[in-house]
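>>> task: produce atomic coordinates for the following.
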Amino acid sequence: MSLPAFQRVRRGAVEVEDASTGKLGPEFQDAGCLLVSEVHLFFSRPGEASEWDGLSAVTQKTKEYVDEFSRFKDQSTIREVRALLIKHAAQPDLDGEMGDSKGLQLSQFEMAQLANLSVTDIDEARTLIPTYVPVSDASLASKDDAQLESLLNELAAIWKFA
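Next up is the predicted model:
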């Protein structure tokens, strides 16, 4: 059973927004993806806890969720994870085209999912992380096994000692 898609009419054309297919609408077109731990860090800034007392129900639920599921609690570990993921990010070359880099050419979505889901196995990563991300050829199935396994091992080592 899938959730109904939201339709928006723009300039006479109907745009279908459906998160299950990766179509989130124009306001998310250039948005990056945050790790759950990064959102947790935002909500736990020192000296600002009193700010969160009068939150809307949605914001309060979001705060409770990230408090529960944040894998990394300290800023230095979160930075280390983000830096590791950025090494494997899809980077445009000087012409703005996606060039051949030494990394896995991961999209923002894939990077966030690898960190948030705490995936440790290549097959598990390929099964759990959908292939509809907006970067062409961004399926984990097309990624180099050795590089992906190396990245998953490095993330697992960070999780183990975090």
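
>>> from here on, contacts and neighbour counts on C-alpha atoms
OK.

>>> would you map the strands across this protein?
Under the criterion DSSP state E, the chain carries strands at the ranges 6-10, 13-17.

>>> of the ones you listed, which is nearest residue 35?
Distances from residue 35 to each of the strands of the chain were compared by Cα to Cα, and the smallest falls on strand 13-17, at 22.6 Å.

>>> residue 120: neighbouring residues, count only.
The tally of other residues near residue 120 (other Cα atoms under 10 Å) stands at 17.

>>> now it. Nearest residue, chain neighbours left out?
Nearest non-adjacent residue to residue 120, counting by Cα to Cα, 6 or more residues apart in numbering: residue 152, 5.5 Å away.

>>> so how far is residue 145 from residue 123?
10 Å (Cα to Cα, to the nearest Å).

>>> geometric centre of the chain: which residue is closest?
Taking Cα atoms, centre = their mean, the centroid of the chain lies closest to residue 112, which sits 2.2 Å from it.

>>> to compare against the first, here's the next sequence to fold:
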Amino acid sequence: MATRRPRRLNGIIEDVDASILKLGPEFEVRQVSNEGIETPLIALNLSEARLLMIAAMRQRKRELNGQEYDDIEIEEDELSSNEIVRKTQEYLTTFSRFRDEETVSAVEHLLKSPENANLHPFEIAQLGSLSCEDSEEAKTLIPSLLNKKSDQELQALLDNLRRFG
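You can find the predicted model right below:
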């Protein structure tokens, strides 16, 4: 079930195969920093992004208040008065599947297990963000999974993810 759609490139219509993951150089599995250091690509699912943003905002709030790291506990909804940051937090809170750090860690461990080693970090992030009911839905939303996982393997992974949500 490869999804194809025509694409115009320099006036020429090119056939694009959506089952092949073509995201551009910013999504190469190996990244090279400005200092020339090679590191693996980091792609976050929405739950991970939410936790990272909360931690960063808590740290920044503590620094602004001149308090030690463990002195206070700041509620998530009082972290920012900046409208853009607040709206981003609302979006992440609404659409993140997993709420606490332990669950996010368990999901990451599952998605990065050896049987999923052939998955691209972007695919892992999408599986962690989307609430796909079955393998057909997952392969429709993430067409690059077509040639990487059988329906049975993907369904078992989705069922395991659902246990955490």
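
>>> the residue nearest to the centre of structure 1 -> structure 2?
Aligned by TM-score structural alignment, residue 112 of structure 1 pairs with residue 125 of structure 2.

>>> aligned against structure 1, show me the partner of residue 157 of structure 2.
When structure 1 is aligned by TM-score structural alignment, residue 157 of structure 2 is paired with residue 151.

>>> residues in contact with that match?
For residue 151 of structure 1, the residues meeting the contact criterion (Cα atoms under 8 Å, 6 or more residues apart in numbering) are residue 84.

>>> go on, residue 99 of structure 2?
Counting by Cα under 8 Å, 6+ apart, residue 99 of structure 2 touches residue 47.

>>> gap between the match of residue 157 of structure 2 and residue 75 of structure 1?
Going from residue 151 of structure 1 to residue 75 of structure 1 by Cα to Cα gives 20 Å.

>>> can you tell me which of the strands of structure 1 is most buried?
Between these, strand 13-17 has the highest mean count of neighbours, a mean of 14, where neighbours are mean count of other Cα atoms under 10 Å.

>>> where do the helices of structure 2 begin and end?
Applying DSSP state H to structure 2 gives helices spanning 46-65, 83-95, 101-111, 121-129, 135-141, 151-164.

>>> got the angle for the last one vs helix 121-129?
Looking back up the chat, that one is helix 151-164 of structure 2. 50 degrees (axes from the mean of the first three to the mean of the last three Cα atoms, to 10 degrees).

>>> relative to helix 101-111, how tilted is helix 151-164 of structure 2?
Using the same axes, to 10 degrees, the interaxial angle of helix 151-164 of structure 2 with respect to helix 101-111 works out to 170 degrees.

>>> picking that back up, which one is the match of residue 112 of structure 1 nearest to, not counting chain neighbours?
In space, residue 125 of structure 2 comes closest to residue 45 once its chain neighbours are excluded; the distance is 4.2 Å by Cα to Cα, 6+ apart.

>>> what residue in structure 1 is paired with that neighbour?
Counting by TM-score structural alignment, residue 45 of structure 2 lines up with residue 35 in structure 1.

>>> wait, its match touches residue 114, no?
No: at 9.3 Å, residue 35 of structure 1 does not count as touching residue 114 under the criterion of Cα atoms under 8 Å.
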